[in-house]
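*Asks:* Just to be clear, the model below is a prediction. Sequence and coordinates:
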Amino acid sequence: MKCSQTRAIQTHIITYPYLNFHKTLFGGQLMAWLDETAGISAVRVSRAAIVTASVDHLDFLAPLKASHSACIEAYVSGVGTRSIEIFAKIIGEDLLTGDRYLAGTCFMTFVVPKGASLPEKIEPETKEEHFICQGYEARKQVRQAKRQESLALASNVDLDIPWN
């Protein structure tokens, strides 16, 4: 399957109620839009109900200002036996001048249910897709190590709430 077959694109205008104190897009809102757009890409490759497993890496590179737009473009950058890695980029645009800028990048991982089938590989076509997809195996190894760290952390987290 080609990256382009999994591509999902959403564009939003930055207005109230999505603004923070700085009159820029609230980061949590961007994360919700990323999860939605990336989820569409994951379903396009799996044709199954998916679950967000992790936001592996999210870089906020430039603020998305009031009255600008945020265009989120996501596509599958790698597949495992039950996991799907999605790359997303956030392109901001000053709608009055037409100036565009890279506002952020993100890698997310989704998991499919047991029995769902995924393609053996994803085929990049563009220069960007080749660059992103070639790093999949290294990112997967880092993600698996981080998962083990998270499990170790979770086994040592106290669930008692002191004010009860």
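*Replies:* That came through, no problem. Residues are numbered from 1 along each chain as shown.
*Asks:* hey, let's count contacts and neighbours off CA atoms from now on
*Replies:* Will do.
*Asks:* Can you tell me, leaving aside adjacent residues, what's nearest to the spatially most central residue of the chain?
*Replies:* Centrality entry for the chain: nearest residue to the mean C-alpha point is Met108, 4.0 Å, by C-alpha atoms, centre = their mean. Spatially, and ignoring its direct neighbours in sequence, Met108 is nearest to Val55 (4.4 Å; C-alpha to C-alpha, 6 or more residues apart in numbering).
*Asks:* Could I get the full set of strands for the chain?
*Replies:* 8-13, 51-60, 68-79, 83-94, 100-111 (DSSP state E).
*Asks:* Format the ones you listed as TSV; extra columns: distance to Trp33.
*Replies:* Shown next, in TSV, are the strands of the chain (distance: least, C-alpha to C-alpha, whole Å):
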stretch	distance to Trp33
strand 8-13	8
strand 51-60	13
strand 68-79	8
strand 83-94	10
strand 100-111	12
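*Asks:* Put this next to the first one:
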Amino acid sequence: MPNVLSSDSARPVEARMVEIVFPDHTNHLGTLFGGQALAWMDKAAFIVASRYARRTVVTARSERIDFHVAVPQGALVELLARITATGRSSMQVEVEMHTEDLLTGDHRLATRGGFTMVALDSHGQPTPIRPLDDPAPAPGP
């Protein structure tokens, strides 16, 4: 299993969250509305980036969102967000959303996408973060 915590154990590089698909999350076909899936994926990316940077973060870009299978009403969705690379102030986050049928246990990849998150200082400007392969603490405020 990959190391999900950085060396100082206060900067996770993975985050998970679980949601259930209720009727107000679905489209006219009774499956998860794509916009809701994107919102949950962006939220997962925000959580892992915020925890890693220990700064305010914003979404700069979403890219290549692939929808693999429809997610029916009543299904669980589990999101896994993982920081895959860092720049000076940015983080590349891959998010996978898996669907699970509560009655059968069937578990499948539903959606996968990438997000670029940017750390901001107290003035709303991009601010440096620790590189992914650097165990030293991030720069102070």
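*Replies:* Yep, it's here. Owing to the predicted nature of the structure, the values given are computational and were not obtained by experimental measurement.
*Asks:* What value does the TM-score take for this pair?
*Replies:* Scored against TM-score structural alignment, normalised by the length of structure 2, the superposed chains reach a TM-score of 0.80; 122 aligned residues with a C-alpha RMSD of 1.7 Å.
*Asks:* what do we get in structure 2 for Gly28 of structure 1?
*Replies:* In structure 2, Gly28 of structure 1 lines up with Gly35, judged by TM-score structural alignment.
*Asks:* coming back round to it: tell me which of the strands of structure 1 sits most buried.
*Replies:* Mean neighbour count (mean count of other C-alpha atoms under 10 Å) peaks for strand 68-79 among those, with a mean of 26.
*Asks:* okay, that strand sits on what stretch of structure 2?
*Replies:* The alignment of strand 68-79 of structure 1 onto structure 2 (TM-score structural alignment) spans residues 75-86.
*Asks:* Any chance you could list what contacts that stretch?
*Replies:* By C-alpha atoms under 8 Å, 6 or more residues apart in numbering, the list of residues contacting stretch 75-86 of structure 2 from outside reads 13-21, 40-41, 44-45, 48-49, 91-102, 130-132.
*Asks:* sorry, back to before: for Ala152 of structure 1, which of the strands of structure 1 is the nearest?
*Replies:* strand 51-60 (16.5 Å; C-alpha to C-alpha).
*Asks:* what angle separates the closest one from strand 83-94?
*Replies:* Strand 51-60 of structure 1 and strand 83-94 are oriented at 40 degrees to each other (axes from the mean of the first three to the mean of the last three C-alpha atoms, to 10 degrees).
*Asks:* tell me the average deviation of strand 51-60 of structure 1 from structure 2 after fitting.
*Replies:* Here the mean offset of strand 51-60 of structure 1 against structure 2 after fitting is 0.7 Å, by mean C-alpha distance after the TM-score superposition for structure 1.
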